[in-house]
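*Asks:* sequence plus the predicted model coming up.
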Amino acid sequence: MSDGVKVQEIGHARPARVWRDSEDNWDLRFPRSVRVFSKMAREDSQVTSVLKAISLPIQRAGWQIDPNGAPDDVVSVVSEDLRLRVLGDDPNAPLAPRQGKVSWSEHLQQALLSLTYGFMFFEQVYEERGGRFRLKKLAPRYPSTITKILVADDGGLEGIEQDGDVTIPVNRLVGYCHDPRDASWTGTSVLRPAYKHWVLRDDFLRLEAQVLDRNGMGVPVYTGSELAIDPDADLQHGQEIAETMRSGESAGASIPAGAKLTLVGVNGQLVSPREAIAYHDSMIARGVLAHFLNLEGKGGSYALAETQSDLFIQSLQTTAEWIAETATQYIVEDLVHMAFPGYDGLCPRVTFDPIASKKEISPQDLAALKNAGLVVADKPIREDLRRRYTLPPMEPWESFVERNPNAGRKSPDELAKLVEVALSLKEQGVELDKALEAVGLNPAAVEAGDGEGSDSVATSIEVKNVEFSG
């Protein structure tokens, strides 16, 4: 290599002292951020709805292993250890027996927690099986179990620390870091833009409850009696009555003669926090491009929802591609190198069907596909339709023929028309047997008589039931 070529890294990934673009809210800095985001995801219905909207479509997509030109034995090991089908295999074929404890569907659900917390780590655990090191487990190391993330000066991950002086090196880790803005490996939670709206909305919800509780039945007002010997004591007693007064089936109060206890309504119009709550709800959804979650059933809402959902699905597609690329780089490639130490060729890839590509097919759609020749009404399709629409099982053919002796046979009129066509072909020089076969009749079933006229052939058809050769 020429002396003029510089291959060693010179710079570093540490933020400059004069400018820090890291989180300025201390509650949202790791590790304190874990508790905040966990509280948001656990307690708020709008946040829960948003998180499910961005995770369930990805989980529902069809995930598989793309061979990518790798040898069959390499593809087989990856497919078996990750419990994923190979692209192009029969989706109804049984999977190989599970040897380890890896489940891709479970791993995917856990990996999607990186959207909530900004990051998610897994520890790779291998075992020797059949003369090869096989993936036994992808053990989740949840953010709440991590005390420190170790990062090198160049920004690369070195490992993580847990309580009990446990350090897991990077060569044992799989790290999902969502939308990183710096080299801290803490990523960016999808809930970060929604945080201030969540805080304000939570305050407004409490305010709304107070408004309803305070003004829902009016404000109790006690007017003292002019007959009271001690007016101050009378007012003090009335104040206690007003403060403890609550609605209910047995609610009530007794007051001295001449006193008054009334429920006074609000004069004028109060500002309802409902509009502000709805606004912050929409902002929480907008942070993940899920605008359609806040659309009401007004004119044009469905068309607008379809337009907005297209952009939302594109964002989910990007997220799924990031997960697939991370899994390929840090799970599949490590697995191949562990199971095949001397192998240095192409590795399989984790892939998935396009998001929202799985759609329910209606009977009308299925009929159109069959008429277009794109599907065949074979046994698996018929069985699936009977199971899907709760139809009775197909009757055995023997029982059907027993109840319908003429099943599969042409009527005399239909047979007569076919024979006329066959005789027309005979008049043109075609042999009778070949003419009958040409129109779909079995010559062996026809008692042709002298074979010279249509009357004799038609008569024989009426006497002897001619079978349709198809």
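*Replies:* Looks like it arrived, so ask away.
*Asks:* when you work out contacts or count neighbours from here on, use the C-alpha atoms and nothing else.
*Replies:* Noted.
*Asks:* tell me where the stretch 51-200 of the chain has strands.
*Replies:* Along the stretch 51-200 of the chain, the segments classed as strands by DSSP state E, counting those that start in this stretch run 63-66, 85-86, 119-129, 132-141, 146-151, 157-162, 166-169, 173-177.
*Asks:* one more: the stretch 201-350 of the chain?
*Replies:* So, for the stretch 201-350 of the chain - with DSSP E, counting those that start in this stretch - the strands run 219-223, 260-264, 349-352.
*Asks:* now Ala356: how far from Ile313?
*Replies:* 7 Å (CA to CA, to the nearest Å).
*Asks:* which one of those two has more residues nearby?
*Replies:* Ile313 (19 against 14; other CA atoms under 10 Å).
*Asks:* I'd say that one and Ala320 touch.
*Replies:* No: applying CA atoms under 8 Å, one finds Ile313 not in contact with Ala320, separated by 10.4 Å.
*Asks:* still on that earlier bit, could I get the strands of the stretch 51-200 of the chain as CSV with distance to Val221?
*Replies:* Output for those, formatted as CSV (distance: least, CA to CA, whole Å):
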stretch, distance to Val221
strand 63-66, 67
strand 85-86, 73
strand 119-129, 56
strand 132-141, 59
strand 146-151, 56
strand 157-162, 60
strand 166-169, 65
strand 173-177, 59
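*Asks:* export those to a markdown table and tack on distance to Ile331 and mean neighbour count?
*Replies:* Shown next, in a markdown table, are the strands of the stretch 51-200 of the chain (distance: least, CA to CA, whole Å; neighbours: other CA atoms under 10 Å):
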| stretch | distance to Ile331 | mean neighbour count |
| --- | --- | --- |
| strand 63-66 | 12 | 22 |
| strand 85-86 | 16 | 22 |
| strand 119-129 | 8 | 18 |
| strand 132-141 | 9 | 20 |
| strand 146-151 | 20 | 17 |
| strand 157-162 | 16 | 18 |
| strand 166-169 | 15 | 15 |
| strand 173-177 | 7 | 23 |
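*Asks:* putting a second one here so we can go through both:
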Amino acid sequence: MASADDFIELGSSGLQRTSGFVIDEFISDLRGIRGARVYREMSDNDPVIGAMLYAIEKLILAIKWEVEPWHEKDKDVKKKDKENAIFVEECMHDMSESWSAMISQVLSFLTYGYAFCEIVYKKRVSPDAKTGMKRSKFTDGKIGWRKIALRGQETLWDWVFDDGGGVRAFQQSDPSVPKGLVTIPIEKGLLFRTANPRNNPEGRSVLRNAYRPWKFKKTIEEIEAVGIERDLAGLPVAYVPPSMLSSAATSAEVSARNAMQDLIRRIKRNENEGVLFPLAYDEQGRELYKLTLLNSGGTRQFNTDAVVTRYDQRIAMTVLADFILLGHDKVGSFALGASKIDLFTSAIQQIADTIADTFNDHAIPRLFRLNGMNTSRLPKIKAGEITHVDLGVLGDFVSKMTSAGAMQPDAGMDNYLRALANLPPRNEEEGGMMAPQGMDPLTGQPVPPAPPAGAPAGAPAGAPAGEPPPPEATNLYEMVSQQEQQKGG
């Protein structure tokens, strides 16, 4: 018999938080708004990270998103279920921004680890309605999606948690909007996350493992730039009277010393270069002030280019995208790159499926409840497949399977191969796949020569006139056997 404790959550996820602020990240620079700014700098400034995110975004935006009606296994789809699927598809393409634009905003969860989007509904009244709350392509009066709008990660103030650690609301503080603190209930939003460690509402950025190599790379590039500048301009050195550097220097001497320090810091080689410098001598005729540029004594000990390249590779490896560097550093096999691309596309497929699951688990059930519709037979949004197919390898495989008689070319295979190759669809009047002239469409083998004149219809080649034809083959095995007998005869 069940006890009361069986229905109570006794433990916790272990997520470290204080009030509504998540502090689970052990690097303080990557927490909260400060962390969001770091991740934005990484995605906006680093070319390798930018290429990675660009590739992921464009591949996902190229996916065909479909709505599958609810149906029982091995049974036909009912009319009502088809209508429900059509309704969801209408809502997807009846928002104030396109579906692709919305997906592009959702993909910000790759950079920040999460993306919180507010669902704004509308009444489907008329395309000419004056207010967006009623403007729609449809006039059935149903409730649809007006927009699914991203709430910027850098505007997050804190989260509202319940006693069990679940998220109850997203609290936003946008300094550009004079609303103050805005609380958006979780029931009115969609929370997309790349991962769900300890039920952390902020997920985990796909750039998290790239932070350390990115930081070192950034530092080295800055040092490299300063070193190049100093090699070109020289190291400025100013000679001044000893009294200006003593602790007993007068205020005038301190002021002159500060001006001199500021001067040598600002020396650069550009179109505005030039120095205004005092000319003064002591009683012995020696210069009181002198400015020189010390040139580099030789090349540096370290090859910074190799170091930066190493960090580029490690950054790309964190999201399985190191294939983008093939050819840039003149190393790597393109055959190996093909395998890496397959792994990369598999990971992207999972990201697209995660987005679809969030809609199916939360957005669609709420939409149907608002419309008073049955929620036991809900349609589902499905992300299309991200395919990377070597047509040469596939063609060789199909040819061998067909020649062996293990595969029969038909209309279904024809349509599939045409779609993979981005060829126009088959004309319905054409029937199945057309075999080459003189080839059997089922086995891919040469067709035997026609029987001699006067032989009965259906007689094999070389059969004497009047001999009855062999029985008609009823399956692929019998057909192949008869053809082998004909060859042997």
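*Replies:* Received the coordinates, thanks. Since this is a predicted model, take the numbers as computed values, not measurements.
*Asks:* thinking again about what came up before, looking at the strands of the stretch 201-350 of the first structure, which is closest to Ala303 of the first structure?
*Replies:* strand 349-352 (28.1 Å; CA to CA).
*Asks:* what stretch of the second structure does the closest one fall on?
*Replies:* Aligning strand 349-352 of the first structure against the second structure (TM-score structural alignment) gives residues 380-383.
*Asks:* what about the matching stretch, how far off from the first structure?
*Replies:* Compared with the first structure after the fit, stretch 380-383 of the second structure shows a mean deviation of 1.2 Å (mean CA distance after the TM-score superposition for the first structure).
*Asks:* can you give me how far that stretch is from the chain middle?
*Replies:* Centroid separation for stretch 380-383 of the second structure versus its chain: 17 Å, with CA atoms, centre = their mean, to the nearest Å.
*Asks:* does Pro197 of the second structure touch Gly203 like I think?
*Replies:* Yes: judged on CA under 8 Å, Pro197 of the second structure makes contact with Gly203 at a distance of 6.6 Å.
*Asks:* more crowded one of the two?
*Replies:* Gly203 (21 against 15).
*Asks:* coming back round to it: redo the strands of the stretch 201-350 of the first structure as TSV? Include distance to Val421 of the first structure and mean neighbour count.
*Replies:* Output for the strands of the stretch 201-350 of the first structure, formatted as TSV (distance: least, CA to CA, whole Å; neighbours: other CA under 10 Å):
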stretch	distance to Val421 of the first structure	mean neighbour count
strand 219-223	97	18
strand 260-264	98	13
strand 349-352	56	22
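*Asks:* wait, which of those strands is closest to Val151 of the first structure?
*Replies:* strand 349-352 (27.1 Å).
*Asks:* list the helices and strands that closest one packs on?
*Replies:* strand 63-66, helix 301-327 (3 or more CA pairs under 8 Å, 6 or more residues apart in numbering; DSSP states H and E).
*Asks:* those: which one's closest to Val50 of the first structure?
*Replies:* Closest among those, using CA to CA: helix 301-327, at 11.5 Å.
*Asks:* in the second structure, what range does the closest one match?
*Replies:* The aligned range for helix 301-327 of the first structure is 333-359, by TM-score structural alignment.
*Asks:* mind listing what's buried in that stretch?
*Replies:* Within stretch 333-359 of the second structure, the residues scored as buried using 16 or more other CA atoms under 10 Å are 337, 340-342, 344-345, 347-349, 351-359.
*Asks:* again, but for stretch 83-101 of the second structure
*Replies:* 84-89, 91-92, 94-95, 99-100.
*Asks:* if you look at those residues, which of them are in helices?
*Replies:* If you go by DSSP state H, these have 84-89, 91-92, 99-100 in helices.
*Asks:* close enough to count as contact, Glu161 of the first structure and Pro143?
*Replies:* No: counting by CA under 8 Å, Pro143 is not a contact partner of Glu161 of the first structure; they are 10.9 Å apart.
*Asks:* what's the overlap in contacts for those two?
*Replies:* Here Glu161 of the first structure and Pro143 have no joint contacts, going by CA atoms under 8 Å, 6 or more residues apart in numbering.
*Asks:* Pro15 of the first structure: which of the strands of the stretch 201-350 of the first structure is closest?
*Replies:* strand 349-352 (34.0 Å).
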